[in-house]
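1. one predicted model, sequence on top.
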Amino acid sequence: MEENSLGGSKYLLLIVDEASGCMKGFCLRAKSESEDCIKTYIMKVQKQFGKKVKFVRHDGAREFATNSLKAFYEDEGIEQQTTVPYAHQTNGTAERAIRTIVTIGRSMLHHAKLDKCFWAEAAMTAIYVKNRLPSPKIEHKTPFEIVYKSKPSVKHMRVFGCRTYILTPKEKRLKWDPKARAGIFLGYEEVW
């Protein structure tokens, strides 16, 4: 990204499940962090859902082609597919997903009148929302629904960048102190 996030991240790693369209994002300070994120994510998904990841498709970037990652894929029985350099169409699913998340995130930042340093929060919120939107590619179900076998609740959803109030616990305030302080809504806690 052009600017570091508030947390110091410079890169967005986006993993897309081709069957459901479900996305998982990781904000990284260095590209070298990709390897641990990928390994952890694959192991967690396989354990949580009891299914094996069959293949991983990526561009030929150095951080996706380490010997350690190749060995991990081999140990896990995962086929590694590397796309043709500079031919983004050969990795269409991921490239389209990245474009969608950046477009949604940019729109959210603009609408909220927030600085670019909030790009990570905007991207993660865009991923969260997109996973809960119906898609014609999967019979108008949501990616969340395909993965978790239940419709997602959207009752808790709010507009990115809207005003929020953070309650100050009773134990931490005096009689005449305000009960809450103003804040800005920057996204959701993703539990997976």
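-> Now that the structure is in, tell me what you want to look at. As the structure is a computational prediction, the values presented were derived from the model and not from experiment.
2. alpha carbons only for contacts and neighbour counts from here, please
-> Fine.
3. remind me, longest helix of the chain?
-> Among all segments of the chain classified by DSSP state H, the helix with the greatest residue count is helix 92-112.
4. the helix or strand that it is followed by vs helix 92-112, what angle?
-> Scanning the chain past helix 92-112 towards its C-terminal end, the next helix or strand to appear is helix 119-130 (assignment: DSSP states H and E). Angle between the axes of helix 119-130 and helix 92-112 is 110 degrees (criterion: axes from the mean of the first three to the mean of the last three C-alpha atoms, to 10 degrees).
5. list the buried residues for helix 119-130?
-> Residues 119, 120, 121, 122, 123, 124, 125, 126, 127, 128, 129, 130 are the ones in helix 119-130 that count as buried (16 or more other C-alpha atoms under 10 Å).
6. for residue 24, state which of those is nearest.
-> Of all the buried residues of helix 119-130, residue 127 has the smallest distance to residue 24: 7.0 Å, by C-alpha to C-alpha.
7. also this one, for the comparison:
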Amino acid sequence: QKYKPLDRISIDLMGPIEPEALGGHRYVVTAVDAATKACKVYLAPTKDAAAGFVKETISWFEQRGGCSVKAIRTDRGSEFLNKELMEWLQDRGIIHEKTAGYEPQQNGQAERLNRTLMEGTRALLIQSNMPHPLWGEAVRTVAYVRNLVPAKGTGDKSPAELLTGS
């Protein structure tokens, strides 16, 4: 299926991750746009904090993409199914696609992003001899760099260029 920017954002939660990152974070909320492959990550101290980061993620994409998010895709984790988030999405006209239980491949873009981020994070920590509690900073760095480098399926443009149009 051919997507336009912000037609669908796939969102997932990784964690708990040990050791705890600086700031007491143990989870990572990850999001990727289906069309541009642009990604955003947030560190979260608890699973329950993820709902707030979903709202921030949508705002982040809309500010950069210049249009509204049409749909998000998540698994059926309780962090994505709370009443407040569901009402917020409905008020904004955002469709919430939920994968079938225990079918992570139905949210394949988010799962692939998670793998890429964790592989890059491990490589960065090992290569630079950084202490493991700095994994949070490393995962943010990997996501930042990933947005600036052309990705498979994006031609010669970076995800950031495709998202912002510049």
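-> Now that the structure is in, tell me what you want to look at. It should be emphasised that the depicted structure is a prediction, and the values quoted were computed from it without experimental measurement.
8. what comes up buried for the longest helix of structure 1?
-> Neighbour-count burial for helix 92-112 of structure 1 flags 94-95, 97-98, 100-102, 104-106, 108-109, 112 (criterion: 16+ other C-alpha under 10 Å).
9. okay, strands next: where are they in structure 2?
-> Across structure 2, reading from the start of the chain, the strands by DSSP state E fall at 9-14, 27-33, 39-44, 71-74, 95-98.
10. so which elements touch the first one?
-> Just to be clear, that refers to strand 9-14 of structure 2. For strand 9-14 of structure 2, the elements it packs on are strand 27-33, strand 71-74, helix 108-128, judged by 3 or more C-alpha pairs under 8 Å, 6 or more residues apart in numbering; DSSP states H and E.
11. mean deviation of the last one from structure 1?
-> In this overlay with structure 1, the average offset of helix 108-128 of structure 2 from its partner residues is 0.3 Å by mean C-alpha distance after the TM-score superposition for structure 1.
12. angle of that helix against strand 27-33?
-> Going by the same axes, to 10 degrees, helix 108-128 of structure 2 makes 120 degrees with strand 27-33.
13. so where is helix 108-128 of structure 2 in structure 1?
-> Aligned by TM-score structural alignment, helix 108-128 of structure 2 corresponds to residues 92-112 of structure 1.
14. just the shortest one next, same as before
-> When structure 1 is aligned by TM-score structural alignment, the counterpart of strand 71-74 of structure 2 is residues 55-58.
15. flag every buried residue along the matching stretch.
-> Residues of stretch 55-58 of structure 1 classed as buried by neighbour count (16+ other C-alpha under 10 Å): 56, 57, 58.
16. swap in stretch 49-62 of structure 1?
-> Of the residues in stretch 49-62 of structure 1, those buried by neighbour count under the rule 16+ other C-alpha under 10 Å are 53, 56, 57, 58, 59.
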